[in-house]
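Visitor: For reference, the sequence and a predicted model appear below.
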Amino acid sequence: MKGYWIIFGSDVTDTEAQQEYGRLWAPIAEKYSARLKAPNAQTFIETRDTRRVVIVEFPSYAQAKACYDDPAYQQAMVLALRASSREMIIIEADLG
């Protein structure tokens, strides 16, 4: 089964931090064969701060966890958390 990060985020409030995160994320994504899978439509029904949903697909749950634990990602994550508020879960599934 595949692994997924599902990220629920607020609006981006620091665009410079978001851009730097994107720059750092690119080689990390390549290393772990991560692919962004943004939903086509988003309807937020029961939420307080979520304005964006991002789904990141990995070939396996183990790779999803390893990517999160990678020191390079941990450094990049600081910028992501500066750019916006977010919550993330890691799941094992086959979302198609």
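Guide: Perfect, I can see it now. Numbering: from 1, shown residues only.
Visitor: alpha carbons only for contacts and neighbour counts from here, please
Guide: Noted.
Visitor: Name the residues of the longest helix seen in the chain that come out as buried.
Guide: When the chain is parsed with DSSP state H, its longest helix is helix 15-31. Neighbour-count burial for helix 15-31 flags 17-18, 21, 24-25, 28-29 (criterion: 16 or more other C-alpha atoms under 10 Å).
Visitor: Quick check: end-to-end length of stretch 57-72?
Guide: One end of stretch 57-72 sits 18 Å from the other (C-alpha to C-alpha, to the nearest Å).
Visitor: Comparison target, given below:
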Amino acid sequence: MTAYWLSVYREIFDQAKVDAYARLAGPALEASGGTFVARGLPEQTYEAGEATRTVLIVFDSVDAARAAYDSPAYQEALAALDGGARRDIRIVNATS
């Protein structure tokens, strides 16, 4: 079943580290089968109203998304991020 990886950047502390992470993370996640669906700041917010960077990636399954996170290439990207941001990452099944 299709799964979605949702990253919400709660706070960015070091933009240079976020940029270094992004240069490595995009190719790593795509090589693991991920397809970027959306990324950037919201065009509109409701309720909590948090205008924070959000990334949505689709994978073939929850297992594929987990494997992407655990992959050596993505772990290298995380090392580059090195505390440059506080994020919330969730992997959820698509509904049928």
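Guide: Perfect, thanks for sending it. This is a predicted model, so every value here is computed, not measured.
Visitor: Nearest to residue 4 of the first structure among the buried residues of helix 15-31 of the first structure?
Guide: Closest approach to residue 4 of the first structure among those (C-alpha to C-alpha): residue 29, at 12.5 Å.
Visitor: any idea how far residue 49 of the first structure is from the closest one?
Guide: According to C-alpha to C-alpha, residue 29 of the first structure stands 26 Å off from residue 49 of the first structure.
Visitor: do the same with residue 83 of the first structure
Guide: 14 Å.
Visitor: ok so, going back, and the contacts of the next helix or strand after the longest helix of the first structure?
Guide: Next in sequence after helix 15-31 of the first structure, counting helices and strands by DSSP states H and E, comes strand 35-36. Contact partners of strand 35-36 of the first structure, identified using C-alpha atoms under 8 Å, 6 or more residues apart in numbering, comprise 29, 54-58.
Visitor: Now do the SS call for whatever residue of the second structure lines up with residue 43 of the first structure.
Guide: With TM-score structural alignment as the matching criterion, the partner of residue 43 of the first structure in the second structure is residue 45. Here residue 45 of the second structure is coil, with the state taken from DSSP: H, G, I helix; E, B strand; the rest coil.
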